[in-house]
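What shape does this take:
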Amino acid sequence: MPRSDLEEILDPDLPICDPHHHLWDFPTSRYLLDELLADMTSGHRVESTVFVECTAFYRAEGPEPFRFVGETEFVNGVAAMSASDRYGKVRACEAIVGRADLAGPDVGAVLAAHVRAGGDRFRGVRAAGAWDPSPEIEAAHTRPPQGLYASPAFRAGYAQLKDHNLSFEAWQFHPQIPEVTALARAFPETTIVLDHVGGILGIGPYAGRRDEEFARWKRDILEIAKEPNVVVKLGGLGMAICGFGFHKREVLPSSIELADAWRPYIETCIEAFGPSRGMFESNFPVDRVSCSYANLWNALKRIASGASAADKALLFRDTARRVYRLDEGRPA
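Model prediction:
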């Protein structure tokens, strides 16, 4: 993979909680604890992370609805390794967001199984709803149907999240943001984390329409930000589907280039939600196609350079720690 030139780390003492990354071991790609630690210790002060589901290490046997719990079991083991101090003071996977079929059977029992498997680390569920009518846009990794978040079966399962004190992670494309807004209004007691500034599309029928689609996206972001139970992750813009084309370059971009491209989206979200409902994320290793981990955080620090120290603390660490309840007491 082409790499950008090594940059000096900006503001290296700023504490960071990275609230969105994955771990997997697929035939063509491996990103496990060793790779994550190499990124976390590349110069920025990343203190802890949150794992988000990615179809890794499901159980091979047992009832279908419970097979996803295998991923939580695996990640909880990785978190225990990190918590041993054998790899330093960083706390990888301090919280876990898993997968559950909220439209399927036995939702309550599946959620309880996740909570047991994750110990005191399981914090939420992601059910991807990313779908688009264009054949050029591939649906999310879990292949959701059109209109998942509005279906009665899904909402019946969704209603049980509050019984287990779990948040919901929404992953959809930007034309679908109103579907998440409707979900937030129907269930105001459940916290929704809006992934990747709402899921920007810039390929297929959206290519060459940056200004028009930005206006549409901004309108919907301002609307969903009115719902106090919604928080937003500020990142995920390095994905190829966003249409910036950085992944096609022989040499990956500098943090200055990244900041210039991403700033309109991130600044709009911060203005709409406020720093207390926004959290910077890496989305690694997915965003690795466009940048290094070190340059990604440099870019986010450039975007936030004019913020106060208090707001930086919220955006880079404290909002994530509050939303994922990382400072709750651990059982003995």
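
okay, CA-based contacts and neighbour counts for the rest of this
Will do.

Sort out which residues of stretch 220-232 are buried, please.
For stretch 220-232, the neighbour count (16 or more other CA atoms under 10 Å) marks 220-221, 224-225, 227, 229-232 as buried.

Those residues into CSV, with extra columns for distance to residue 132 and secondary structure?
Shown next, in CSV, are the buried residues of stretch 220-232 (distance: CA to CA, whole Å; DSSP: H, G, I helix; E, B strand; the rest coil):
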residue, distance to residue 132, secondary structure
220, 17, helix
221, 18, helix
224, 20, helix
225, 23, coil
227, 24, coil
229, 26, coil
230, 23, strand
231, 23, strand
232, 21, strand
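
I have a second one here; can you model it like the first so I can compare?
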Amino acid sequence: MLIVWYGRRPPVPPIGDHTLNAHAAGAVQHPAVRPEWLARNREQAIEPDLPIIDAHHHLWGPPRGTYLLDDYIADTAGGHDIRATVFIECKTHYRADGDPLFHSLGETEFVADAAARAAARPAGPRVAKGIVGGADLRAGAAIRPVLEAHIAAGAGRFRGIRNIAAWHPDPAARGSIATPPPMLMLDPAFREGFAQLAPLGLRFDAWAYHTQLAELRDLADAFPGTPIVLNHVGGAIGIGPYAARRRHVEETWRDALRSLAHCPNVHLKLGGLGMRLFGFGFHEGAAPPDSARLADAWRPWIETCVEIFGAERCMFESNFPVDKASCGYTELWNAFKRITAGWSAGERASLFHGSAARFYALGET
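Model (predicted):
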């Protein structure tokens, strides 16, 4: 089902304006991370020898707070075998001058430096072994030199682009801090820019709500040679007008995923369920949830995703530090392990490690 916007659309930022999808004044805010609250529940890692690639996390600086390399490594120190990670763009450390189309290069430079420092450590995860950056694909073919510059700045780690499309006409239904224009994935200029990805060997991370998955299906059909991975189990909205319509959301979301799964170039990330968007409300509790409670809440969503896409096209993600507002890093991965405890060794190997390694071409980890 395509959501069509009738009447006057919100203003669209000019091409190259890095406020597109940015953390803007008055936009949705993610719940705050509270270290003292998280400290009320600390678990030991279960199955500590299971290899993991964290397929989706961020690093950032002001104005969103500070979550840098050492902060992320500290979160991973709970005993899970985190072999490597994939950094996903979050509009941090952008350049402040020069051609606006190239401002996002600052983020890739910042992350590539962090990745080199992580690789130089004698132990620990290879943080940002894959880098997914930002670029305004609405620039059309003019975005190609920007993409080439990202590849060079990534020093062998750059793997793709995320251009967030998550938009809904009702502000109460928006769970992302991004502020994209409506129907971005159907924009001809965006698609002209999107066409530049595959010739450069780049992938696309898609972030959209469940109400927009028909648009993503249309994009995937139009570009069957471009690998696409949908973030956060497909963005099933559980807030605002959808909070009391869970059954309707589940049915609509499930049907949209089934349609999307017909596109063999599309993969799916399992995570992000700690975000306010999904309506679980863990961040509002007196104490953080333990992994058993997380597993009970998340199991139906994870099982449905894997049933539809298959384990070889799904990968687990932490979405840290965003999901850190709802649970600890160790508890999050414990929950994923609990959910899949009875699954085959092959399925688990794909979900925790293999699918991300293949999709992002990470090599040995």
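
Quickly name whichever of the buried residues of stretch 220-232 of the first structure is closest to residue 27 of the first structure.
Closest approach to residue 27 of the first structure among those (CA to CA): residue 232, at 31.9 Å.

Translate that closest one into the numbering of the second structure.
Under the alignment (TM-score structural alignment), residue 232 of the first structure pairs with residue 268 of the second structure.

Assess the claim that its match and residue 313 are in contact.
Yes. If you go by CA atoms under 8 Å, residue 268 of the second structure and residue 313 touch, sitting 6.3 Å apart.

For the stretch 101-250 of the first structure, just list every one of the helices.
With DSSP state H, counting those that start in this stretch as the criterion, the stretch 101-250 of the first structure has helices at 107-117, 152-158, 177-186, 210-224.

How much space separates residue 315 of the first structure from residue 308 of the first structure?
11 Å (CA to CA, to the nearest Å).

When those two are compared, which one has more neighbours?
residue 315 (28 against 10; other CA atoms under 10 Å).

so where does residue 54 of the second structure fall, helix or strand?
Using DSSP states H and E, residue 54 of the second structure falls within strand 51-57.

Comparing that strand with the first structure, how large is the average distance?
Comparison of strand 51-57 of the second structure with the first structure after fitting gives an average deviation of 0.3 Å (mean CA distance after the TM-score superposition for the first structure).

residue range for that strand in the first structure?
With TM-score structural alignment as the criterion, strand 51-57 of the second structure aligns to 15-21.

among the helices of the stretch 101-250 of the first structure, which is the most enclosed?
helix 107-117 (a mean of 20; mean count of other CA atoms under 10 Å).

Read off where that helix ends up in the second structure.
Mapping helix 107-117 of the first structure onto the second structure (TM-score structural alignment) gives residues 143-153.

Contacts for that stretch, please.
Residues from elsewhere that reach stretch 143-153 of the second structure, judged by CA atoms under 8 Å, 6 or more residues apart in numbering: 101-102, 105, 108-109, 112, 133, 135-137, 157-159, 193, 196-197, 200.

Repeat the analysis, applying 6 Å as the threshold.
The contact list for stretch 143-153 of the second structure (CA atoms under 6 Å, 6 or more residues apart in numbering) reads 105, 109, 158.

Name the SS class of the residue nearest to the last one when sequence neighbours are not counted, please.
If you skip the residues right next to it in sequence, residue 158 of the second structure has residue 131 as its closest partner in space, 4.7 Å away by CA to CA, 6 or more residues apart in numbering. Under the three-state scheme (DSSP: H, G, I helix; E, B strand; the rest coil), residue 131 of the second structure adopts strand.

Report the contact partners of the aligned partner of residue 251 of the first structure in the second structure.
Applying TM-score structural alignment, one finds that residue 251 of the first structure aligns to residue 287 in the second structure. Listed by CA under 6 Å, 6+ apart, residue 287 of the second structure has no contact partners.

Just want to check the distance between residue 287 of the second structure and residue 297 of the second structure.
16 Å.

re the thing from before, just curious, which of the buried residues of stretch 220-232 of the first structure is nearest to residue 23 of the first structure?
residue 232 (21.5 Å).

The closest one contacts residue 194, doesn't it?
Yes. Using CA atoms under 6 Å, residue 232 of the first structure is in contact with residue 194, at 4.6 Å.

how far apart are stretch 261-270 of the first structure and its match in the second structure?
So stretch 261-270 of the first structure averages 0.8 Å relative to the second structure (mean CA distance after the TM-score superposition for the first structure).

Now do that stretch: which range of the second structure does it align onto?
Taking TM-score structural alignment, stretch 261-270 of the first structure hits residues 297-306 over in the second structure.

Buried ones in that stretch, by neighbour count?
Buried residues in stretch 297-306 of the second structure (16+ other CA under 10 Å): 298-299, 301-302, 304-306.

Inside helices: which ones of those?
Taking DSSP state H, the ones among those that sit in helices are 298-299, 301-302, 304-306.

Which pair of the residues you listed spans the longest distance?
298 and 306 (12.6 Å).

Can you show me the strands along the stretch 51-200 of the first structure?
91-98, 122-126, 167-170, 192-194 (DSSP state E, counting those that start in this stretch).

Columns distance to residue 281 of the first structure on top of the ones you listed, output as TSV?
What follows is those, written out as TSV (distance: least, CA to CA, whole Å):
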stretch	distance to residue 281 of the first structure
strand 91-98	14
strand 122-126	16
strand 167-170	14
strand 192-194	12
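
Name the stretch among these that sits most buried.
Note that of the strands of the stretch 51-200 of the first structure, strand 91-98 is the most buried (mean count of other CA under 10 Å), with a mean of 28.

any idea how far residue 112 of the second structure is from residue 156 of the second structure?
In this view, residue 156 of the second structure and residue 112 of the second structure are 9 Å apart by CA to CA.

So for those two, which residue has more residues nearby?
residue 112 (24 against 12).

Tell me the residue in the first structure aligned with the more buried one.
Checking with TM-score structural alignment, residue 112 of the second structure has residue 76 as its match.
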